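>>> Okay, here's the prediction I keep looking at, along with the sequence it came from:
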Amino acid sequence: MYVRAAAALASVTGSVVIGVLVLPTAAQAASWHDRPVVVAHRGASAYAPENTLEAVDEADDLGTTWVENDVQRTKDGALVIIHDTTLNRTTNVEELFPDRAPWNVRDFTAAEIAKLDAGSWKGAEFAGERVPTLHQYLKRVDRNHQKLLMEIKSPELYPGIEDQILSQLRKDGWLRYEHVKHRLVVQSFSADSMRTMHERRPQIKTGFLGTPAVADLPAYAKFVDQINPSHTTVSADYVSAVHALKGPHRKQLEVYTWTVNDAVTAQRVAGFGVDGIITNNPDVVSEAVDD
């Protein structure tokens, strides 16, 4: 529209139009602004073994900027990326260590976990994928110029893990201004863990996983920037109640909902006004919210 108008002006005035600034319509601008952020849950876990570097790369190949992961601690104090508090669902730990049931993450050393195959359960083409350390994971996300929604998994099992995570983030450059401001959110199902994280490093955005009662939201707004409920518990009214509050950084509280893997649900929660959608299928959800 703007190019045609400029051409018409040139033909009438005889002047030469050097450059034209093309601006979106108000409707286009609103649409782009309102599009929820799409977060690859445990990486693009529909297509690659969850929480592996392969899943990070798959999300990158799909054009997904944000990835989500889960952090736990080994017996000897290393930080590793795995969802379950046990190792047997996503690795071959029962084969290599048959006498170590129930195969808790916290009962194995980093060296032992490094031996496990974390890919074959997803398909033969992923054989040999490993459980990454937090250091390895941060390097890969950084290499891909991606952003990270980090979950502290079951922090009650790992006293002091918040300080350890902050130490590793600092070593890997993730506490620099650009990362903290634009590329990092830390979340947990534990309100105490998020309160601790906020007290230790107030600059970091934090999120609470769950659906607190509306009456309790002001208390959460003191130490989290996001309220992140399951898509089965979210509604337009709930999103509005969250958005009515400002978090510790004096910005409107956000809502990231999980785990949405189909187009219909993605469009439904986008209609509620959520700020982010966490999904195993980032390509499916991205296409749905674009439509």
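That came in fine, so what should we check first?
>>> C-alpha from now on. contacts and neighbour counts both.
Fine.
>>> Tell me which stretches of this structure form helices.
Taking DSSP state H as the criterion, the chain contains helices spanning 2-13, 26-34, 53-61, 93-96, 110-114, 134-143, 161-171, 177-182, 191-200, 217-220, 236-243, 263-272, 282-290.
>>> okay, these, which one's buried deepest?
helix 53-61 (a mean of 22; mean count of other C-alpha atoms under 10 Å).
>>> same for that helix, what does it pack against?
Contact here means 3 or more C-alpha pairs under 8 Å, 6 or more residues apart in numbering; DSSP states H and E; on that basis helix 53-61 packs against helix 134-143.
>>> Which other helices and strands does the helix it packs on contact?
helix 53-61, strand 79-81.
>>> Distance to residue 239 for the ones you listed - can I get that in TSV?
Written out in TSV, the entries for the helices and strands packed on helix 134-143 read as follows (distance: least, C-alpha to C-alpha, whole Å):
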stretch	distance to residue 239
helix 53-61	27
strand 79-81	30
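>>> got another, please set it beside the one above:
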Amino acid sequence: MYARAVAATTIALLGTAALLLPTPGAQAAREPGERLPVIAHRGASAYAPENTLAAVDEAARLGIGWVENDVQRTKDGELVVIHDDSLQRTTDVEEIYPGRAPWKVKDFTAAEIARLDAGSWFGPGYAGTRVPTLQQYVNRVDLHHQKLLLEIKNPQLYPDIERQTLKLLGNEGWLDRQHLTGRLIVQSFSAASIRTVHELKPGVKTGLLGAPSVAELPGYATFTDQINPSYRAVSRGYVSAVHVFTGAHGRPLEVVTWTVDDADTARRVAGYGVDGVITNRPDVVRDALGEW
């Protein structure tokens, strides 16, 4: 009751009640018989080098239907899948290009990045693994019939990356009805970036990373479908407060939390009513949740 009262007051104060009426008793429920989605963070990144095709393959081997990745852009305009804005942590860029510190993704061409070893840091069995392009990545996800939670990383560094990402997704068949209704979500820490995605392609499901205050939710709900906070910021009350609001596609806002890697935390956040769990250890979380 308290969460609903706060939400209603917030809407009135912001003057958006006519656009965003909370749904009484709304919960972002799954379809009957559908298990709580477990999403492999950067692929199954506890078991294979993060954001590589090998990590996608490992998630598929484990039977995990969702993978998450990070998208950035090279100097010559290629979209690549890598988390950091620097190549230093997850490749041998210091060895191959020693004089080009701080080794930012945006300062290297796609051909230069394609030379880098993105696996040896993780283990000798992955030597020679490459940084995939987004095109390679989505095709591998499609090959395994998986679903994709795509994060636009550091959009402030890459003007118009939203339009470019959507164009590539469209070219690769990821903006058809099948993908839009259950296989694709685009998220970012940047509300402006997610708003842009929604404006360009209103059919795309979107998520805002972070834990905004309840007072901010009415504005975000006009262009996003999920609020995706760290598990450290999640509580039963916060999840309930988010669920009160109707998101951009006419359903209650969802909460997908990250990065949960142990059984106890997985069961705790599931008990709060979250709508998905992002994890480096998707098999551990899936087994902990059982039929949740």
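Here it is on my side, so go on. Every value quoted in this text rests on a predicted model; they were computed, and no experiment measured them.
>>> between the helices and strands packed on helix 134-143 of the first structure, which one is nearest to residue 195 of the first structure?
If you check each of these against residue 195 of the first structure by C-alpha to C-alpha, strand 79-81 wins as the nearest, at 20.3 Å.
>>> Can you give me the distance of residue 262 of the first structure to residue 236 of the first structure?
19 Å (C-alpha to C-alpha, to the nearest Å).
>>> cool, residue 4 of the first structure as well?
Relative to residue 236 of the first structure, and taking C-alpha to C-alpha, residue 4 of the first structure is found at 40 Å.
>>> got it, and residue 52 of the first structure?
If you go by C-alpha to C-alpha, the gap between residue 52 of the first structure and residue 236 of the first structure works out to 34 Å.
>>> go on, residue 281 of the first structure?
When distance is defined by C-alpha to C-alpha, residue 281 of the first structure is 23 Å away from residue 236 of the first structure.
>>> ok so, going back, including distance to residue 210 of the first structure, could the helices of the first structure go into CSV?
Shown next, in CSV, are these (distance: least, C-alpha to C-alpha, whole Å):
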stretch, distance to residue 210 of the first structure
helix 2-13, 46
helix 26-34, 23
helix 53-61, 25
helix 93-96, 31
helix 110-114, 30
helix 134-143, 24
helix 161-171, 19
helix 177-182, 23
helix 191-200, 10
helix 217-220, 11
helix 236-243, 12
helix 263-272, 16
helix 282-290, 21
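>>> Can you tell me which of the ones you listed is nearest to residue 255 of the first structure?
Each of the helices of the first structure has some distance to residue 255 of the first structure by C-alpha to C-alpha; the shortest is helix 236-243, at 6.7 Å.
>>> residues of the longest helix along the second structure that come out buried?
Taking DSSP H as the assignment, the helix of the second structure that covers the most residues is helix 2-14. By neighbour count with 16 or more other C-alpha atoms under 10 Å, helix 2-14 of the second structure contains the buried residues 3, 4, 7, 8, 10, 11.
>>> How about stretch 114-126 of the first structure?
Across stretch 114-126 of the first structure, burial judged by 16+ other C-alpha under 10 Å covers 114, 115, 116, 117, 118, 119, 120, 122, 126.
>>> Look up how far residue 164 of the first structure lies from the first one.
Just to be clear, that refers to residue 114 of the first structure. Counting by C-alpha to C-alpha, the gap from residue 114 of the first structure to residue 164 of the first structure is 20 Å.
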